[in-house]
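J.: this one's sequence-less:
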């Protein structure tokens, strides 16, 4: 029988965990239709386990018309036929358990598909049983939308419906109407979908757009975003969504009580966890702190702070220290890449020759941060962003804003497994849903397995290093004053102290140890030379150093 201490450790498995994100339609196809499926995920689970991660996160696989690649759900309690069946999902769960992997699934509950039976009934009249399940509002006297709210996907955040003769709200596509969380029946229904998967054994949920559940009941319009006089902070995006200060269409105070209800449901099961996606502009870290505080809401959240182009010591230190100052009793989850952003090797690399070096430095840095971390499929191969033509695009966001913005398909291309196989081993079919980039083929898993110092082997070594030092999993983090070109900090737990120094520049840098750290003992950091010379750490470009204090 497990001891109480062991149970407590398992209940907190998410704290400091490494989570591997799978984009199902691009991971592994077993049917030859050019689309990844759940059986393909099951087939590749041993590979994922070999990386040394703790859990997998599956992007949506629910029944969907696929207007937004599955983020428009028409049945929360079933698997879309393109991915397989519930029986396939159950088989995957068994294999994941055998390999010691937890399973997290994407829960998209701020909105549904417009083909969901709930919405079909809701739009049929103003008096049906689900009439108030979505956000409906009358037009202004001149026929225009009730508020100035915008859609992230471009244009107004309201769509006219000729049957009800009202507008409905949509934060995303017109085909993704927002649910009305002010309605208690909606809350109960969504908690019921969560319970369905809990009962099926999943270990947690990644909560899509977790701060978008509630809207302002008074339907007040958003004010314009006010930036510094020099324009500092203004996004370079082509989307006018960033021109509003989103005070009323998301991040409403009522969300707190719903998150508490959600947490209460999960607490009825052993060892379950949530990770929320928070997109709240300059308020994101404050929102994250609120949503993860008090041990009665979300277990952890992530923001977009490290998912942009900045990769400098000054920027990282600013973000990391702000998190420590703001998120005082919550927990954060870090990532450099995911299914919505340009792959970080492309974002952070200045010349092609340094791509592998950037990939290795990035995961080493990520694995030393305080918090949990997410890895996105293919980043362990050092994959770059694919350059696709307009004709290849499937992402509605990319199609809408082309050519100013190329969309999200460039990071969603199929995984490359076998360098010598058709379509790099992703499918035996004649065509893939997105092209397999030619430049990715040489980086396939089987090719990197044969190279001792490949990015793939480095990922395994970096994650093993993290796991072998408890201070890196959930220890304290203290920053050391240095010049803005270097990032230096100490991770500590139960008296075990590790010093890390990172040079993110393209020039050699020296770091003189402070007097209190002068007696430290350098230790091997996978993939990097010791670079220690009598109290001075000598760092090559894009280099890292570790020592025990």
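T.: Here it is on my side, so go on. Just so it is clear, the model here is predicted, and its values are computed rather than measured. Residues are numbered from 1 along each chain as shown.

J.: For the rest of this, base every contact and every neighbour count on C-alpha atoms.
T.: Will do.

J.: Need the residues that contact the helix ranked longest in the chain.
T.: Across the chain, the helix with the greatest residue count (assigned by DSSP state H) is helix 184-199. Residues outside helix 184-199 that contact it (Cα atoms under 8 Å, 6 or more residues apart in numbering) are 76-77, 107, 109, 133, 179-181, 204, 258, 262, 265-266, 269.

J.: Buried residues of it, list them for me.
T.: By neighbour count with 16 or more other Cα atoms under 10 Å, helix 184-199 contains the buried residues 186, 187, 190, 191, 194, 195, 197, 198.

J.: again with stretch 459-471
T.: In stretch 459-471, residues buried by neighbour count (16+ other Cα under 10 Å) are 459, 460, 461, 462, 463, 464, 465, 466, 467, 469, 470, 471.

J.: cool, and stretch 343-361?
T.: Using 16+ other Cα under 10 Å as the test for burial, stretch 343-361 gives 343-349, 355-361.

J.: Report the distance from it to the chain centre.
T.: Relative to the mean C-alpha coordinate of its chain, stretch 343-361 is positioned 20 Å out (Cα atoms, centre = their mean, to the nearest Å).

J.: for that stretch, how far is the first residue from the last?
T.: Stretch 343-361 has its terminal residues 15 Å apart, counting by Cα to Cα, to the nearest Å.

J.: Could you measure from residue 23 over to residue 165?
T.: Counting by Cα to Cα, the gap from residue 23 to residue 165 is 38 Å.

J.: what does residue 210 give?
T.: The separation that residue 210 has from residue 165, given Cα to Cα, amounts to 30 Å.

J.: These two: which has the busier surroundings?
T.: The neighbour comparison of residue 210 against residue 165 (other Cα atoms under 10 Å) goes to residue 210, with 24 against 15.

J.: The more buried one: what's it in contact with?
T.: Contacts of residue 210 were listed using Cα under 8 Å, 6+ apart, and they are 110, 276, 277, 278.

J.: the helices in the stretch 151-300 of the chain, which residues?
T.: With DSSP state H, counting those that start in this stretch as the definition, the stretch 151-300 of the chain shows helices at residue ranges 184-199, 255-267, 284-292.

J.: ok, and here's another one to check against it:
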């Protein structure tokens, strides 16, 4: 049977955080040449694409999410020639390349901002969000920054405040301005011409805001501990303006002028479900979107999965979801969701569950090894949010630590120099070379699971139905192209028994920690309806 689906539909995408993947020049920081040297490992997993977190020129106030030149590589990561070599090697291995684009804000060192702040009447004066102070000198409104404090910083050169939803070093662009939109489309074309296969659009729902700058209303008390002023508001006016979908249609039109390109949005916040659907609707906006259903979930429960799945039913005009259990902004799932003594069984179950979801799936570097969260001491923190809110916020640094390649090598094979973040004390035992030698390691299981997913259209693009979501057991049915699969997961550490009403109908295809329909703690099984064998 010929596979006519777009390459990205149902794809597995592997996220690489460039600072932490592999260091080729011995300065303790990962780089593009290091990534290129290890792409065989990525291709060997069976993924369709790599997603690279920002590697663009940046002062690194937020480690690349503060861009000072969108069309150049920061010297710490290499050169444009290094990027071209990475793309060439990836394509030779059959991998697509997706890059991050950060368009809600730039660095305060970007030439656009330098010009904008110089006067109130220069050509880029309105490319950012500037407003006069209130009569008593306070900021224009009550908007708060995600990273703490008001979303406004005074600039004496213009005698005005400028807006920033994140760090003060990340001034908010005026996404409503047609010249700003065109500038970003020109940047997109630059990377598409260099062979990039897709964009992941960072925090795109922050790109436009209420031009009238109305105050955000207070958020109702939900009983949760609030660690940031940002959490005290409903974000009605500082983000998510109705004009954003129109700009996304311009992005899609540009991408559609190239062959087989892909766009995915990151969408966070209380209104993310509505926005993800809006941003991917009607086949003329983005291809996909993902939020934080799992990334910030305190526990992986049947209810959490069932509620996430229910948000994306197959329907006309409905977008296509993407899912991630881990990324650079969230603590490692192994450490969030289970105890160390159950990590092996849990990791196997988690991988099979991720592969069973309808949509694209993202793997974060090291997730195939079962990397744990590293407890980075305060004096070694790099993450500005963690430093500002320590110890009341979860450090993103603990999920950004170096990839362990070789258990007995200096720096575990990541670098010959002292790494920019400390290496996890248990990561030597999880190193790639050690897992390669162990046939029962998670690395081999990951390859097997991804090959299994790829071999079953029901998992790649089929319908999904929640059969059961109890306290411990989660049961999903996947159906497509003449195949029906029953996906059963014990999301508890205690043994469970679950069986379908007609157990003789089902033939187990993949299982972990099960004996028939008896499930050990974190056991999992995928069975196929007999008579539908492929």
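T.: Looks like it arrived, so ask away. Because the structure is a prediction, the values reported are computed rather than measured.

J.: sorry, back to before: which of the contacts of helix 184-199 of structure 1 sits closest to residue 525 of structure 1?
T.: residue 204 (31.9 Å; Cα to Cα).

J.: What's the local residue count around the residue opposite that closest one in structure 2 once aligned?
T.: Residue mapping for residue 204 of structure 1 onto structure 2 gives residue 198, with TM-score structural alignment as the criterion. Residues near residue 198 of structure 2, counting by other Cα under 10 Å, number 25.

J.: Hmm, residue 101 and residue 198 of structure 2 touching each other?
T.: No: proximity of residue 198 of structure 2 to residue 101 does not meet the contact threshold set by Cα atoms under 8 Å, at 9.9 Å.

J.: Where do the strands of the stretch 1-150 of structure 1 begin and end?
T.: 18-22, 55-58, 62-63, 75-79, 102-107, 136-137 (DSSP state E, counting those that start in this stretch).

J.: For residue 544 of structure 1, which of these is the nearest?
T.: Proximity to residue 544 of structure 1 (Cα to Cα) singles out strand 18-22 among the strands of the stretch 1-150 of structure 1, at 20.6 Å.

J.: and for that closest one, what are the contacting residues?
T.: Outside of strand 18-22 of structure 1, the residues that reach it under the criterion Cα under 8 Å, 6+ apart are 48, 53-59, 338, 372-377.

J.: Which part of structure 2 matches it?
T.: So strand 18-22 of structure 1 is aligned with residues 12-16, judged by TM-score structural alignment.

J.: do stretch 252-266 of structure 1 as well
T.: Stretch 252-266 of structure 1 corresponds to residues 241-255 in structure 2, going by TM-score structural alignment.

J.: from the chain's centre, how far out does that stretch sit?
T.: Average the C-alpha atoms of stretch 241-255 of structure 2, do the same for its chain, and the two points are 21 Å apart (Cα atoms, centre = their mean).

J.: which of the residues in that stretch are buried?
T.: Across stretch 241-255 of structure 2, burial judged by 16+ other Cα under 10 Å covers 241, 244, 245, 247, 248, 249, 250, 251, 252, 254, 255.

J.: any chance of those in CSV, plus distance to residue 526 of structure 2?
T.: Supplementary listing: the buried residues of stretch 241-255 of structure 2 in CSV, determined by distance: Cα to Cα, whole Å:
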residue, distance to residue 526 of structure 2
241, 43
244, 40
245, 38
247, 42
248, 38
249, 39
250, 41
251, 39
252, 36
254, 40
255, 37
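
J.: Looking at the residues you listed, which is nearest residue 166 of structure 2?
T.: For the buried residues of stretch 241-255 of structure 2, the minimum distance to residue 166 of structure 2 (Cα to Cα) is 17.4 Å, reached by residue 241.

J.: doesn't residue 210 make contact with that closest one?
T.: Yes: Residue 241 of structure 2 is in contact with residue 210 according to Cα under 8 Å; the separation is 6.4 Å.

J.: center of structure 1 - which residue?
T.: residue 338 (5.2 Å; Cα atoms, centre = their mean).

J.: Quick check: the aligned residue for it in structure 2?
T.: Across the alignment, which pairs residues by TM-score structural alignment, residue 338 of structure 1 is matched by residue 327 of structure 2.

J.: swap in residue 275 of structure 1?
T.: Under the alignment defined by TM-score structural alignment, residue 275 of structure 1 corresponds to residue 264 in structure 2.

J.: what does residue 89 of structure 1 give?
T.: In structure 2, the residue equivalent to residue 89 of structure 1 is residue 83, according to TM-score structural alignment.

J.: Share the number of residues neighbouring that match, please.
T.: Around residue 83 of structure 2 there are 21 residues (other Cα under 10 Å).

J.: Tell me if I'm right that it and residue 32 touch.
T.: Yes: in terms of Cα under 8 Å, residue 83 of structure 2 counts as a neighbour of residue 32; the distance is 6.4 Å.

J.: Kindly state which residue of structure 2 is aligned to residue 316 of structure 1.
T.: Alignment note (TM-score structural alignment): residue 316 of structure 1 maps to residue 305 of structure 2.

J.: Quick check: closest non-adjacent residue to the aligned partner of residue 161 of structure 1 in structure 2.
T.: Using TM-score structural alignment, the equivalent of residue 161 of structure 1 in structure 2 is residue 155. Leaving out its chain neighbours, the residue that sits closest to residue 155 of structure 2 by Cα to Cα, 6 or more residues apart in numbering is residue 161, at 5.8 Å.
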